[in-house]
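Novice: only geometry, no sequence info:
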């Protein structure tokens, strides 16, 4: 299910969105906005997870894996 909303954005942001749609990178303005909001939601969840892990202060044998994972390029785009 989707819900239509109205969003006011600065002209330069709208121009950027329109360029992405015009170049065929995205299918619509809504797709660009949805992708950006989804990325922000993932970032927010990751930040929350970091806060939780910092509070736990329990040493973990996955520290080396976490260090490695932080160097791997993400496919969030």
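Specialist: Okay, I see it. Please read all numbers here as calculations on a predicted model, not as lab measurements.

Novice: When you work out contacts or count neighbours from here on, use the C-alpha atoms and nothing else.
Specialist: OK.

Novice: Tell me how many other residues crowd residue 17.
Specialist: 19 (other Cα atoms under 10 Å).

Novice: quick one: contacts for it?
Specialist: 29, 32 (Cα atoms under 8 Å, 6 or more residues apart in numbering).

Novice: Put this next to the previous one:
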């Protein structure tokens, strides 16, 4: 399911989005969605890192970077 929303963005950001669209990376909606999903992943990773930092229990994760990737 999708929901249409209206947002106000600075002109320079819209210009950047439109440049990406002209380069063929997708529609405005696709660009914004991709950016927000990446931001969501970043926020989750930062929360996870904070938990690991607080608990100090991260020896089991020594090989994790070899498997990590960012999804679009």
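Specialist: Cool, got the structure. Worth saying up front: this structure is predicted, and the values here are computed from it rather than measured.

Novice: quick one: TM-score?
Specialist: Here the superposed chains carry a TM-score of 0.81, computed using TM-score structural alignment, normalised by the length of structure 2; 71 aligned residues with a Cα RMSD of 2.2 Å.

Novice: Can you give me the buried ones in the helix or strand hosting residue 40 of structure 1?
Specialist: Following DSSP states H and E, one finds residue 40 of structure 1 within helix 29-56. Neighbour-count burial for helix 29-56 of structure 1, counted by 16 or more other Cα atoms under 10 Å, picks out 29, 32.

Novice: Show me what it is packed against.
Specialist: Contact analysis of helix 29-56 of structure 1 by 3 or more Cα pairs under 8 Å, 6 or more residues apart in numbering; DSSP states H and E lists helix 11-22 as its packing neighbours.

Novice: where's the helix it packs on relative to the chain centroid, distance-wise?
Specialist: When distances are taken as Cα atoms, centre = their mean, to the nearest Å, helix 11-22 of structure 1 is centred 18 Å away from the chain's centroid.
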